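Engineer: here are the coordinates; sequence isn't available:
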């Protein structure tokens, strides 16, 4: 009953098998291995972007921060929601890798920026001449850190605002596959066809051991990203072990299969929570992450039964058994219906 994070789940067996195969013999280092050649082709095909520049790093923070460092100058600001992963969970890595660019927090609804709020925030910045930050890229987290998903129309509306001001748009897709299967669209439709310029294409949360792709749809950014990745100490020598994971991820739709499993687990859990009558959804659950609240006594039963998840708001230890506490529950591909059912049974007592 582990619902703390999709980072905590196991790597898929097919990924481990691919690593064993990649470990046979010798291969050139630093991303010139033959497996990486295949990965570039596979990603370009999936995204319908034959000219895209494709690179791998080991962590989502590296993917986001180095991509934004490539898109933003040190004197610029990056526009994002207050709940964006680059703001909440990356220890100022974007500011560090951009050389000092700041983050401007755009008001959000259900953790999603709105076009009007983005336009107002961009209009405000850049109006103080040399004395204020200059306008920089927009960064969108998809799936958001509250489990909501931007529709294609919402993405297109935000990128249209960015283009009004001549700004690039970055998509933080740590849970890219979960959003994609939730929307039932293609990778191209959720990225460059919606106006996205660069993507952090996640795999670690969705069945990989540890690898993320960075994709620039305009290859003009390629050389600068390569230099920033090396300077930032994120160019792997034995790169084939990153390449092998991503190759397995993309082979025969494994990345979509694991995302569908994770989303289905979350949908099953959300329905069970709603049917319990004690639980209320805080945000609409749209992918593999749920925010819900129910009485303290239910949380205490779950923790006593060995359930692992974050109590997001409120204290587990308290005197009032009826006080509602908020939980964050994240499903990965491996939990299965049985794990969800055990959780719901423990909640009901």
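Structural biologist: Received it, and whenever you're ready, just let me know what you need. For clarity, every value in this text was computed on a predicted model and none was experimentally measured. Residues are numbered from 1 along each chain as shown.
Engineer: going forward, measure contacts between C-alpha atoms and count neighbours the same way
Structural biologist: Fine.
Engineer: how about the strands of this protein, start to end?
Structural biologist: All strands of the chain, identified by DSSP state E, fall at 53-57, 76-80, 102-105, 108-109, 112-113, 134-141, 169-173, 198-202, 212-216, 280-281, 289-295, 310-313, 324-330.
Engineer: another structure for you, compare them:
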């Protein structure tokens, strides 16, 4: 009973079917008929014109976006526990050719305008210091916390006032939208987000993420950066097929709702053990080493998350009976 990561979840059958249907002669790279549909389909989803490129990893989507927003000598304000800081192996600096991450604090790995100002206000406007050019936030955050439309509006307004671009790492964007019950636009673009790395792999995809530009003019340079980064796959139609299949009948949202519901089941068993409110598909709680060992002995797999703390992640295919069994096992500790 796997609660390690949604990266370990299987590929959704609809995605396999779409890839099989795409296995036909077509134009190479991103000149195929399926890739040509992405801009229109995502523009419909987000209720505004946007340009969309597929990439094979979330790291590439995040970092190509940031490279389009920030010069090599610039700075990117992000949370000190942001994925781009902690888990991308220096990729932001590699893709941007040297841009610096400016680390800000924040409860639940979320940023506020006040936290951002705390980092950038002391920066002198001269060549001796790295000047901020962008803000990067994660929806949902690295601790499964979701930015509300109001919080996004305040960050977007602050970014606009300071003439900073705004990027959103949306590895679990679907789970955030499912939690909020709002439109995808209200969870992102409507509040000044310039670029979004829309995650599909964690949510039932196989190897495709969507890099969404709400300022379509940025996409032209992104195509060159994607090629230079080794991300332009010769059979791109299989990438586009995955994204389009997940948008069909809102499969992306259905999958996220299922994962969120399973996480809610675990939260019910955890009660006062919870370290943070469960808002998406990640559950952080306190467990002693013997308690964690007892759960593992019952067949549950999960990650330790510091001393006497663990993380459980639910997925689009988490069985209701497995979530219920784990919730009962936690409650019985």
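Structural biologist: Happy to help now that I have it. All of these numbers come straight from a predicted model, not from anything done at the bench.
Engineer: about what we covered before: could the strands of structure 1 go into a markdown table alongside distance to residue 261 of structure 1?
Structural biologist: Formatted as a markdown table, these follow (distance: least, C-alpha to C-alpha, whole Å):
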| stretch | distance to residue 261 of structure 1 |
| --- | --- |
| strand 53-57 | 25 |
| strand 76-80 | 29 |
| strand 102-105 | 33 |
| strand 108-109 | 27 |
| strand 112-113 | 24 |
| strand 134-141 | 21 |
| strand 169-173 | 18 |
| strand 198-202 | 16 |
| strand 212-216 | 20 |
| strand 280-281 | 21 |
| strand 289-295 | 13 |
| strand 310-313 | 21 |
| strand 324-330 | 12 |
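Engineer: which stretch among those strands comes nearest residue 91 of structure 1?
Structural biologist: strand 102-105 (12.3 Å; C-alpha to C-alpha).
Engineer: need the longest helix for structure 1.
Structural biologist: helix 254-275 (DSSP state H).
Engineer: tell me who's in contact with whichever residue in structure 1 pairs up with residue 106 of structure 2.
Structural biologist: Mapped onto structure 1 by TM-score structural alignment, residue 106 of structure 2 lines up with residue 108. Neighbour list for residue 108 of structure 1: 81, 82, 114, 117 [criterion: C-alpha atoms under 8 Å, 6 or more residues apart in numbering].
Engineer: same question for residue 75 of structure 2.
Structural biologist: So residue 75 of structure 2 contacts 99, 100, 101, 102, 130, 131, 132, 133, 134 (C-alpha under 8 Å, 6+ apart).
Engineer: against residue 259 of structure 2, how distant is the fourth one?
Structural biologist: Relative to residue 259 of structure 2, residue 102 of structure 2 is positioned 32 Å away (criterion: C-alpha to C-alpha, to the nearest Å).
Engineer: do the first one as well
Structural biologist: In this structure, residue 99 of structure 2 and residue 259 of structure 2 are 35 Å apart, going by C-alpha to C-alpha.
Engineer: next one: the third one
Structural biologist: When C-alpha to C-alpha is applied, the distance between residue 101 of structure 2 and residue 259 of structure 2 equals 31 Å.
Engineer: compare these two (neighbour count), which wins?
Structural biologist: residue 259 (26 against 23; other C-alpha atoms under 10 Å).
Engineer: which strands and helices sit next to the longest helix of structure 1?
Structural biologist: helix 176-183, strand 280-281, strand 289-295, helix 336-348 (3 or more C-alpha pairs under 8 Å, 6 or more residues apart in numbering; DSSP states H and E).
Engineer: ok, back up a step: in the contacts of residue 75 of structure 2, which residue is surrounded by the most others?
Structural biologist: Neighbour counts for these, by other C-alpha under 10 Å, peak at residue 132, which reaches 26 neighbours.
Engineer: quick revisit: now the two most distant members of the contacts of residue 75 of structure 2.
Structural biologist: Maximum distance among these (C-alpha to C-alpha): 11.8 Å, for 130 and 134.
Engineer: just the closest of the contacts of residue 75 of structure 2 to residue 156 of structure 2, please.
Structural biologist: Residue 156 of structure 2 lies nearest to residue 134 out of the contacts of residue 75 of structure 2, by C-alpha to C-alpha, at 11.0 Å.
Engineer: I'd like to know how far that closest one sits from residue 75 of structure 2.
Structural biologist: 7 Å.
Engineer: where in structure 1 does stretch 221-241 of structure 2 align, residue-wise?
Structural biologist: Counting by TM-score structural alignment, stretch 221-241 of structure 2 lines up with residues 224-244 of structure 1.
Engineer: what's the matching stretch in contact with?
Structural biologist: With C-alpha under 8 Å, 6+ apart, stretch 224-244 of structure 1 has contacts from 15, 18-19, 22-23, 27, 29-31, 33, 35-36, 39, 56-58, 62, 66-67, 69-70, 97, 210-211.
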